[in-house]
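Enquirer: Let me see the structure of the following:
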Amino acid sequence: MTSTLFSMITVLLFCVFAVVEVVESGIGVNWGTVALHKLSPETVVDLLKDNKIEKVKLFDADPDVLKALMGSGIEVMVGIPNEMLSVLSSSASAADLWVSQNVSRYMVKGGVNIKYVAVGNEPFLTSYSGQYQSYVFPALTNLQQSLAKGNLAGMVKLVVPCNADAYESSLPSQGAFRPELTQIMMQIISFLSSNVSPFVVNIYPFLSLYGNSDFPQDYAFFEGTTHPVVDGPNVYYNAYDGNFDTLLAALSKIGYGHIPIVIGEIGWPTDGALGANLSAARLFNKGLVNRVLSNKGTPLRPGVPPMDVYLFSLLDEGAKSVLPGNFERHWGIFSFDGQAKYSLNLGNGLLKNAKDVHYLPSRWCVANPTRDLSAVANHFKLACSFADCTTLNYGGSCNGIGEKGNISYAFNGYYQLQKQNPRTCEFDGLGIVTFRDPSVGDCRFLVGVTDGKSSGFRLNSGRIVSSLIIFWGIFTFVV
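Expert: This next block holds a predicted model:
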C-alpha cells in the first residue's frame, strides 16, 4: 500500500468516525427520584421511550430503576452519591462490590446500556468546604480497577460531574480552575483523558440570574442580549456560551483544551421563585435545544457542540431540599405525574404525556369554610413539614391565593400524600373533603398518584431532604 493511499484511507476513516461521533451526541435528561408522589419506574421508562429520549442520567443506582431500564436500549449514566466516596476511595473490595452489584449485574444480554458511572455529583462545590475533595481521585482509581476486573473498562466510562463554580474568571478567555482545585483537576482530567472519558460540567444560567440582581436577564437566554460580553475578538450573547468557554480556557491552561465535554445538568425551573415560570422555562429550553442541535458550538470551540446535554430535569421532585431555593423542587419538563408542563420539542416531536398514570379519586382537602381558622398555625406547620408548600412563597404560582387558599393548599398536600386517608383531613375539624377542584388560575391543587411508592425519602447526591422541614416563611405569611 502506497503512503498516499494509506493517507487517504486514514483521512476517510477519520471522517467516518467524526460523523459517528456527531450522530451519537444528543439530548438526554436527568431522572431524579427525590419525590413525594412517585410514578413507577416502568411508567417513567415508558415516558422516556414515548418521547424518544435515548439518554438518561441517574443520581444513584436504584435497583428498581435499573430493572425498569433493562432491555430499553436507553443509554444510562448511573451515579454514586458523594457520601459513598470515602469508603470507595479507601477500599478496593468496596469498589469491587459496588461495580458487581450496580454495573456488572445489569450489563448482560437484554440488560441495561450503562455507558457512564458518575463518581460523585459536584463533589467540589464551594459549599462542601473540601469535604469530598481528597476522596475523588482514589475512588476513581479503585473503580477503574474494578471495571477492568469485570472486563467492563472498555464499555463503561467513569466521569466526575462538576459544578461550574469549579472554575472562575472575569472574562471567558481568562478562565481558570479555583486555585485549591488546580492540582486535583490535573489528576482527574489526566485520568479522564487517558481513559477516553469526557469532562462533565453542570451549567445553570438561572442560578446566575437568581443569585445576582445585576445579572442581565436577557443574557441568561438564547434570544440575544443588549449586554453582550466582549472578550477580545469574541463576543458572547448568552451565559451558556460564556460559561462553556470559561471552562475551555480553564482546561486549556492545564493542557487539556481538546477533551470532550458533556453538559451533565442544565435547565430552568418553573416555580418557586421570581423568574421561575412556565414561559421562561420553555424559552430557555427551546433555545438550548435549538442551539445544541444546530452544531454551532461556541467562540472557542466553533462547530463542535458538547458530546451530550442532559436537561435538568425529567420530573419535579417534591421532596428535595429547599436550601438552594424553593425552585429546587420544580425543574422538571414534566410535572410529578408525567404531564408535560409546556410545549417543547427535543428534536423528536413535541413532548408526550405519560400514559396509564393511576390517580387517586378526584377529591381534595380544603379549609372548612364554616370554622374559625385562628388556631390553624400548628396544623398548617404540620402539613407543610411533610407536603411541598414551596409554591405558596413569594414568586410561586400559588402565592396570591390568600390566607384560606394557603391553608387549603397545605391541607390538601398532606391529605394527598397520605393517600387521601379521611382522618388526615380532619385537622381538629378545620379541614373538609371536597369533590370540587379548588385550583385557582395557575395554582394547581394536586391529586396524588397510586402507581408508585409515596412518601419516599432518599439520599440523592448530597441533596438530602428531611420530612421535618419547617416552612417558617410560609407560616409567617399565613398567620
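Enquirer: okay, CA-based contacts and neighbour counts for the rest of this
Expert: Fine.
Enquirer: Any figure for the gap between the spatially most central residue of the chain and Leu58?
Expert: Nearest to the mean C-alpha position of the chain, counting by Cα atoms, centre = their mean, stands Phe312 at 3.5 Å. For Phe312, the distance to Leu58 equals 11 Å [Cα to Cα, to the nearest Å].
Enquirer: Please provide the structure for the following sequence as well, for comparison with the first:
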Amino acid sequence: MFGSLLIFLNLLLLGASSDGSSFGNRDVDDSSSLSHPKADVGKLGLSSPVKTSVIHQTAAVVGIGANWGSQASHLLPPNTVVRMLRENGIQRVKLFDSDYDSLKALGKTGIEVMVGIPNDMLSHLAGSSKAAEKWVSENVTRHLNSNNVNIRYVAVGNEPFLATYNGTFLRTTYPALRNIQNALVKANLGNQVKVTVPLNADVYTSPDGLPSNGDFRADIHPYMLQIVQLLSENAAPFTINIYPFISLYIDDNFPVEYAFFDGNSTPVVDGSTSYYNMFDANHDTLAWALQKNGFQNLPIIVGEIGWPTDGDRNANLLYAQRFYQGFMAHLSGGKGTPMRPGPINAYLFSLIDEDEKSIDPGNFERHWGIFRYDGQPKYSLNLGTSNSGNLVPARNVSYLEQRWCIMKSNARPEDPQVAPSVSYACARADCTSLGYQTSCGGLDAQGNISYAFNSYYQKNNQLDEACKFNGLGTITRADPTVENCRFNIMIKPYFSGVGRISGCFEKTLAMVLGISIFLLANL
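Expert: Predicted coordinates for the structure are as follows:
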C-alpha cells in the first residue's frame, strides 16, 4: 500500500495524469478479481460504446435491501439513516456488525435486519458454544424482545473464504456457524432467525466460463459442502456477493456491455441458454454448483451488488446509475435468472460512502454508496419504492462551517515540505478522488495539494492545527470546488447514548498528537 502511495504522490505533485495509469492498487491476485466466472471474451467480442440512456420507469421492487456499513470517520446518526431507509422504501438492511445504536434505531420499523459477526470473532465463537449463546443473547434476543427489531438473519463472517485470506478462516467458519445455529435453536429462535455466511463469488468457478460447468473451488470444496449442508438442514439461505464492476476493473478486455442489463452485449451461449449479462451468468454458476452437489433447492440471497462512483476510470456516476437502474428493472420484472426464475432477494452495496474502508482492492472502495457521506443522493435512481420516483435525501444534516483548507497561493509545489505534507494528509484522510479519469482527475498540482489538505482538515473537524502543513496551508471561505471535483464540508460528529462514536474527542486528541509529532519531525 505504501509503495502505491509514493507513486500516487509523485503523480499528484505533477498534476493530473495523462498516460491512462490508475492510482488504484490494481492487484489481479486480490480476491476481488475472482468475483465472477471468467467469460471467454474472445467469444463475447467487444461491443459498441456505452449508451448514455438509462431506464427511468421501474415497477415496484418487492423488498429491496441495502448494506449499511460503518467504516467512516463521520457517521450519520442512526435515526437519520433509518429515516432514509424508510423514506426510500428500503425494506431490508444488512449490517456488518451488531451495533447497539443502529439496531435500536431499527426497532419498531418493520425493516428486516441481517446482523453480522465480523471475521475476527469467528475463532472465539467456533471454540465455545457458551460464547455463541452469549452473543445470540446480547445481539439477537435482546433486540428482538426489548427493542422490537425485526432480525431475520445472522451473517456469520463476511467473505471468510476469500482467496487472499490464505485459509485464515477455513477451519473456524463452519464451527462458528454451527454454534450460532445451535444457540439460536436453544433460544427458541431457530424458525424465526436464520444463519447464513456471505461469500464472495470466488468460492465457485467454471473452467470455461459457462455456468453449467460451475462448481465450488477445489481447495475449499469440503468446507463449502459442510456449510451448505447446515444451511439446507435449517432452511437457511446461501448468501453471495456479485460484482460485475470488478470484472471490468481487473480485465481491460472484459466487454463493457456485458456488465450491464440493457441487452447490448454479445451473449454467452450455454447449451440452449443465452446469458446477456454477467450477473445472470454468475448467479447461475452458483446455482449449478449447488445443484451438482445435491442442493438445487437451497435459497440464494444476493448479499452485495453495486457499482462505485469514483476512484477508477470505470467508477463514475454515469455507469453507476446505468447499472443500478438496469438492475432495478431486472428485479422488478420478477423473471429471475434462467436457473432460478422468480423474484431475486438482493441487497444493494452500498447505502452510504465510507471514507475509512481499506483501499487495498482499489481506490474505488470508498465510493460504493448510492448516497454521499452526508446522505445526499449521487444521481437520479428510481427504486420503484418512493412517491417521487427518485432517491430521498437525508434530512436535517448538520455540517461544519463553510470553511476549507487549501494550499497558500504563494506556496510552490516544488517546496520540499509539500511532498511529506501531502503524504501525511493522504495517509490519514481520503485522496481517492484524485487520479486519472476520476472526479478530480483534472486538477493541477496546486489543486491536488489543496484537495489533500482539505480532506485532512475536514476529517479532523476543521481544527485550525489541521491546516498548518508547515505553513503551506491556509483556511478560506471561498469554495474551491472545480466542476465535478467537490471539496467537501464534513458533517458534524454525533454522540451516541453509549459512547462517542463519530468524530469523537479521543480521535481529535490522537490527531493533535499526530500533528505535533509531524511538525517536530519537520523542524
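Enquirer: Give me the TM-score for this pair.
Expert: Superposed pair, TM-score by TM-score structural alignment, normalised by the length of the first structure: 0.88. Supporting alignment: 433 aligned residues with a Cα RMSD of 1.5 Å.
Enquirer: follow-up on the earlier one: spit out the residues that contact Phe312 and Leu58 of the first structure alike.
Expert: Contact criterion Cα atoms under 8 Å, 6 or more residues apart in numbering; residues shared by Phe312 of the first structure and Leu58: Asn30.
Enquirer: The residue nearest to the centre of the first structure contacts Gly267, correct?
Expert: Yes - counting by Cα atoms under 8 Å, Gly267 is a contact partner of Phe312 of the first structure at 4.9 Å.
Enquirer: overlap in contacts of those two?
Expert: Common neighbours of Phe312 of the first structure and Gly267 (Cα under 8 Å, 6+ apart) are Trp331.
Enquirer: Aligned to Val112 of the first structure, what sits in the second structure?
Expert: When the second structure is aligned by TM-score structural alignment, the residue opposite Val112 of the first structure is Val149.
Enquirer: what's around the nearest residue to its match once chain neighbours are set aside, how many residues?
Expert: Closest residue to Val149 of the second structure apart from its sequence neighbours, by Cα to Cα, 6 or more residues apart in numbering: Gly107 at 4.2 Å. Gly107 of the second structure has 20 neighbouring residues, counting by other Cα atoms under 10 Å.
Enquirer: Pretty sure Gly107 of the second structure sits against Asn150.
Expert: Yes - Gly107 of the second structure is in contact with Asn150 according to Cα under 8 Å; the separation is 7.2 Å.
Enquirer: ranges for the strands of the stretch 351-500 of the second structure?
Expert: 404-407, 473-476 (DSSP state E, counting those that start in this stretch).
Enquirer: Quickly compare the ones you listed and say which is most buried.
Expert: strand 404-407 (a mean of 26; mean count of other Cα atoms under 10 Å).
Enquirer: The first structure: matching residues for that strand?
Expert: Strand 404-407 of the second structure corresponds to residues 364-367 of the first structure when matched by TM-score structural alignment.
Enquirer: Report the mean deviation for that stretch after fitting onto the second structure.
Expert: On superposition with the second structure, the mean distance recorded for stretch 364-367 of the first structure (mean Cα distance after the TM-score superposition for the first structure) is 0.6 Å.
Enquirer: just how off-centre is that stretch within its chain?
Expert: 32 Å (Cα atoms, centre = their mean, to the nearest Å).
Enquirer: hang on, the earlier thing: which one in the second structure is aligned with the residue nearest to the centre of the first structure?
Expert: Phe312 of the first structure maps onto Phe349 in the second structure, by TM-score structural alignment.
Enquirer: next one: Tyr256 of the first structure
Expert: In the second structure, Tyr256 of the first structure lands on Phe295 (TM-score structural alignment).
Enquirer: now its match: how far from Ile301 of the second structure?
Expert: Taken as Cα to Cα, the span from Phe295 of the second structure to Ile301 of the second structure is 15 Å.
Enquirer: same question, Leu12 of the second structure
Expert: Leu12 of the second structure is 41 Å from Ile301 of the second structure, by Cα to Cα.
Enquirer: Just the helices from the stretch 201-350 of the second structure, written as ranges.
Expert: 221-233, 244-250, 278-292, 317-332 (DSSP state H, counting those that start in this stretch).
Enquirer: now for these, which one comes closest to Ser4 of the second structure?
Expert: With Cα to Cα as the criterion, Ser4 of the second structure lies closest to helix 244-250 of the helices of the stretch 201-350 of the second structure, at 16.7 Å.
Enquirer: give me the stretch of the first structure that the closest one matches.
Expert: So helix 244-250 of the second structure sits over residues 205-211 in the first structure, by TM-score structural alignment.
Enquirer: quick one: the matching stretch to chain centroid distance?
Expert: 15 Å.
Enquirer: cool, stretch 265-278 of the first structure as well?
Expert: That offset, for stretch 265-278 of the first structure, works out to 12 Å (Cα atoms, centre = their mean).
Enquirer: Over to that stretch now: how far is its first residue from its last?
Expert: Note: stretch 265-278 of the first structure ends 19 Å apart using Cα to Cα.
Enquirer: ok, and for it, which residues are buried?
Expert: 265-273, 275-278 (16 or more other Cα atoms under 10 Å).
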